[in-house]
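>>> Need coordinates for the following:
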Amino acid sequence: MSVSPPMGMAGLAALEERLAHDLLTLNWRARPWLPTRSHGGQAVIDVLVIGAGQAGLAASMALAQQGVAAVLLDRAPADYEGPWATTARMETLRSPKELTGPALGVPSLTFRAWFEAQWGRDAWDALDKIPRLQWMDYLRWYRRVTGADVRNGHAATAVRPRADGLVEVDVQAPAGHATWLARRVVLATGRDGLGGPQIPPFMQDVERGLWAHSSDVLDYATLAGKRVGVIGMGSSAMDSASTALECGAASVDLIARRAAMPMVNKSKGSGVPGLTQGHYDLPDAWKWRIRHYINAQQVPPPHGSTLRVSRHANAFFHFGCAVHAVTQAGRELRVATARGTFAFNFLILATGFAIDWAQKPEFAPFARHVRTWGERYRPPPGEEDRELFDSPDLGPVFEFQEKAPGTCPGLDRIHCFCYPAALSHGTVSGDIPAISDGARRLASGIAGLLYREDVEHHHAVLQAYAEPELLGDEWTPADTSQRVLPSP
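The predicted structure follows:
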């Protein structure tokens, strides 16, 4: 006789009870072992994580397993961390539903467990891809059941490494402005973690009210009845184009420089455990070659996202249309391309992101000291790549390294756990497939660094340790003379 699965809130409550037991049996939250620190009467946080999206939450949970408490800062209001419920516009995630994401190897912490607890196995089997907003709901649940210490409405406005083993972080919060102190700072700041939207030079003189980047907050209902142009043909281009069409745009023209749409997701083809675990130790030439190949081949938009656009008769795909200039004629934009000039009422730039420290003024105190791959490695002709050139050259625990030793003491106390770490570590610090691998690497590395810094303290603790294993009454001393051979 089959038993119907638990559903809704009752099923979720049962799952949470199971998760609590799983974490108990795994002894997940190791007992605290770090000495409490203060400086000038102010408490020092062991690890301060900037960003409470999926990367920050995974890092927090992985650190908890190591007995290291983390505090997470996020400028967004509660439940709106990351892009999922704000600027993302895809209907579903690209990643296969079976991927375990930030679950860190705990079955009851996976999206699948969360989904089946509420809707059952049959609903799971019928699910194709994970709906975007449902993924956000899962992350909200993840935050709650893992007990992550998230401070919402807290924006880091300056990060200053110091020579005395501390990092200062200026924080603007609802209660006002304050400077926090931490031993380690983790930047879990997402896809644009060290920069922001990539805006082509041809947009320099165009009125800001006539265009937006695909990552901008935008009320797409304002595009109803307008002729909209989208520059780009990747995932964000499809998401923006389909949203505009669904909101009543008169037409949407997608403009691509490339001659044809890429058909194969090479990045997906590289996702094997060996690369996940071995990328950091590859020779520089192989790291660069693999990441450049994926960049050059370009990632195609998802199948469903493309169909979401093409099902509209007023959607038009244009290839081989490199943009030469964008000019303004009253309230209209003229986009001159290699195949002619388009006229639009509004333009959306789906041009991706750039590592651009100027867009992250909070990192200005240390940005100029960060060593990049452009200063580490010179690629062979034909493999030049701006994104890779600008990527930070990170150490084994995702830590920044100095261009010139000694010029920015304490820089290595800041850990880059966001997309720009990909060249150094592989895609383990942002994307769903290997986020748990990256979080474990980060957490175990930080735990080791903290122990090494406090080794004198831990040695003293070892010496003072006096909990008896034996009480002295577990045995009776023998009369040894009765048990040995007689003396000759």
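>>> For the rest of this, base every contact and every neighbour count on C-alpha atoms.
Noted.
>>> Quick one: the strands in the stretch 251-400 of the chain, in order.
251-255, 315-318, 323-329, 332-337, 340-344, 346-349, 353-355 (DSSP state E, counting those that start in this stretch).
>>> no no, the stretch 1-150 of the chain
All strands of the stretch 1-150 of the chain, identified by DSSP E, counting those that start in this stretch, fall at 38-39, 42-50, 70-74, 150-152.
>>> closest one to Tyr377 among these?
Taking C-alpha to C-alpha, strand 42-50 is the member of those nearest to Tyr377, at 29.2 Å.
>>> Also this sequence, please, to line up against the first:
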Amino acid sequence: MSSHPTPYTSGLAALEARLRQDFSWLGLPGKSWVPTRTAAGQEVLDTAIVGGGMAGLALAAALKHLGVQARIFDRAPTGFEGPWATTARMETLRSPKELTGPALGFGALTFRAWFEAQFGLAAWAALDKIPRLQWAEYLRWYRQVLELDVQNQQRVLAVTPRADGLVQLDLADDTQASRIYTVLARHAVLATGRDGLGGPWVPDWAHGLPRDRWGHSADLWDAKALAGKRVAVIGGGASAMDSAATALEAGATRVDLLVRRTELPRINKGKGAGSPGIAQGFWALPDDWKWRLRHYINVQQVPPPHGSTLRVSRFANAHFHIGTPVSGAVLRDDGALRLDTAKGPLASDFVIFCTGFRLDWSLRPEFAGFARAVRLWQDRYQALPGQEDAELAQSPDLGPLFEFQEKTPGTCPGLERIHCFCYPSALSHGAVAGDIPQISDGAKRLAQGLAGQLFSEDIATHFASMENYAEPELFGDEWTPAQFPAYEGEPK
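Below you'll find the model as predicted:
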């Protein structure tokens, strides 16, 4: 099915009317109740969210329903938040189409409702997986129908916790010649996705190659430029299959997939633990169990999707090399690249690294104001023998509201007002900050926690408001005072 079928606009309008009715019946969104605050004459936001992808939108919606102000800042142009319409290259999502995603428990807010309203029940029944670009369109509608406050083309230059209980965001407005300005908020949430506290990882030797001869799967490279070229894809996961297929479909003459593992994983072990229980209970597990679960998933790895792999193997000029790690590469005199692999040298014109992401604070200068103060799991937890895991060890050790915690108490006042609602939170909270199956659970839990904290911080103000509340329920004229009857005495 095309990702852009002709919509039945009236159907979508009817769905939006139903959603408005549902919200009206439930009294949503909630009325604003958090006292307004200023600092040196500047507005202070209840919550500032960095990142307008699925996680940022779901959290903003959950906060809005609770009557808490949330403003999103995203560096991308409107409608291109997240990877879906830019660096993602899969044909369809991996997740089953029935998952409700960021709908927050509202049937009329699901992808299925959005799809059926436009294309009908028969089209839904015929749909296998959700087309990637159609998911991007759904998220655009989600933002629009919920009237979320998203500021686009805003680059975050610095996030700085302050001792006065505020978080300062320095931003560049790329819609106005990169105007620099400051935003203050009581809480800041980093909804920055898969590479939330770092970025794409490549081996050190990659940096010795000309930069125009390689890219990462997370880069926005031009597939058309690969026509007529030999392409080497390093990796065997989903992004490797998507990148290889994209190169083949663009006309690459040969694509070699170089997979370090001796065989591709075949079972997605993470599915074996998928349940409402893990969404609600992972964060409260003992440390040993948290580590054991996440380490097992890391070791087993997630297999590339069946369809994505077939998308590659249907090409006769696609070559799978299993058990073939790459140790280095150089530029030959004839202009080709020579890759040194465990099976010998390989000539290529372009290399695509599908080597994942790493938590690396040096890649995120906007977090330099607090990065060194953040407590990591390795600062307080020792893995059991045989379960050592560098990725997990470097994960931030987060509090119950996804908040960063100080490595050394007292060294970074206000750090706890910055919340990590992105992939690096997985060891502390599970997959509730980015994965489609659990994103509503994570968004609602964080939103409720933030609302509760905002209330407790302002309890004196709320108590004073209660004392000063003077709207009468009774006016004194609703009854006539009765004359008390005379006492007749007790019978003898």
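>>> TM-score for this pair?
The TM-score (TM-score structural alignment, normalised by the length of structure 1) is 0.97; 483 aligned residues with a C-alpha RMSD of 1.5 Å.
>>> quick one on the thing from earlier: of all the strands of the stretch 251-400 of structure 1, which one is nearest Gln65 of structure 1?
strand 353-355 (31.9 Å).
>>> What range does the closest one cover in structure 2?
Here strand 353-355 of structure 1 aligns to structure 2 at residues 357-359, judged by TM-score structural alignment.
>>> ok, and what's touching that stretch?
Arg194, Asp195, Gly196, Leu197, Gly198, Gly199, Pro200, Trp201, Glu391, Gln394, Ser395, Pro424 (C-alpha atoms under 8 Å, 6 or more residues apart in numbering).
>>> repeat for stretch 379-394 of structure 2
Asp288, Trp291, Arg292, Arg294, His295, Arg358, Leu359, Leu376, Trp377, Gln378, Lys407, Leu427.
>>> Equivalent analysis for stretch 261-279 of structure 2, please.
236, 297, 300-304, 322-325, 430-432, 438, 441-442.
>>> Repeat that for stretch 133-145 of structure 1.
Glu16, Gly53, Gln54, Leu57, Asp79, Trp84, Ala85, Leu109, Phe111, Trp114.
>>> Next, count neighbours for the second one.
To tie it back to what came earlier, the one meant is Gly53 of structure 1. The number of residues packed near Gly53 of structure 1 is 26, by other C-alpha atoms under 10 Å.
>>> Surely it is in contact with Gly82?
Yes: under the criterion of C-alpha atoms under 8 Å, Gly53 of structure 1 is in contact with Gly82, at a separation of 4.9 Å.
>>> so what's in contact with those two at the same time?
Gly190.
>>> re the thing from before, between the contacts of stretch 133-145 of structure 1, which sits nearest Tyr451 of structure 1?
Of all these, Leu57 has the smallest distance to Tyr451 of structure 1: 22.7 Å, by C-alpha to C-alpha.
>>> Where do the helices of the stretch 351-492 of structure 2 begin and end?
390-393, 426-429, 439-457, 459-468 (DSSP state H, counting those that start in this stretch).
>>> picking up where we left off before, ok, the contacts of stretch 357-359 of structure 2 vs Leu331 of structure 2, which is closest?
Trp201 (20.8 Å).
>>> Chain neighbours aside, what residue packs nearest to the closest one?
Phe357 (4.9 Å; C-alpha to C-alpha, 6 or more residues apart in numbering).
>>> Mind telling me what Val186 of structure 1 corresponds to in structure 2?
Correspondence of Val186 of structure 1 to structure 2, assessed by TM-score structural alignment: Val189.
>>> what's the angle from the longest strand along structure 1 to strand 42-50?
Using DSSP state E, we find that the single longest strand of structure 1 is strand 176-187. Calculated by axes from the mean of the first three to the mean of the last three C-alpha atoms, to 10 degrees, strand 176-187 of structure 1 forms an angle of 60 degrees with strand 42-50.
>>> hang on, the earlier thing: can you select the buried ones among the contacts of stretch 379-394 of structure 2 for me in PyMOL?
This is the PyMOL syntax for the buried subset of the contacts of stretch 379-394 of structure 2, where burial follows 16 or more other C-alpha atoms under 10 Å:
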select buried, resi 291+294+295+358+359+376+377+378+407+427
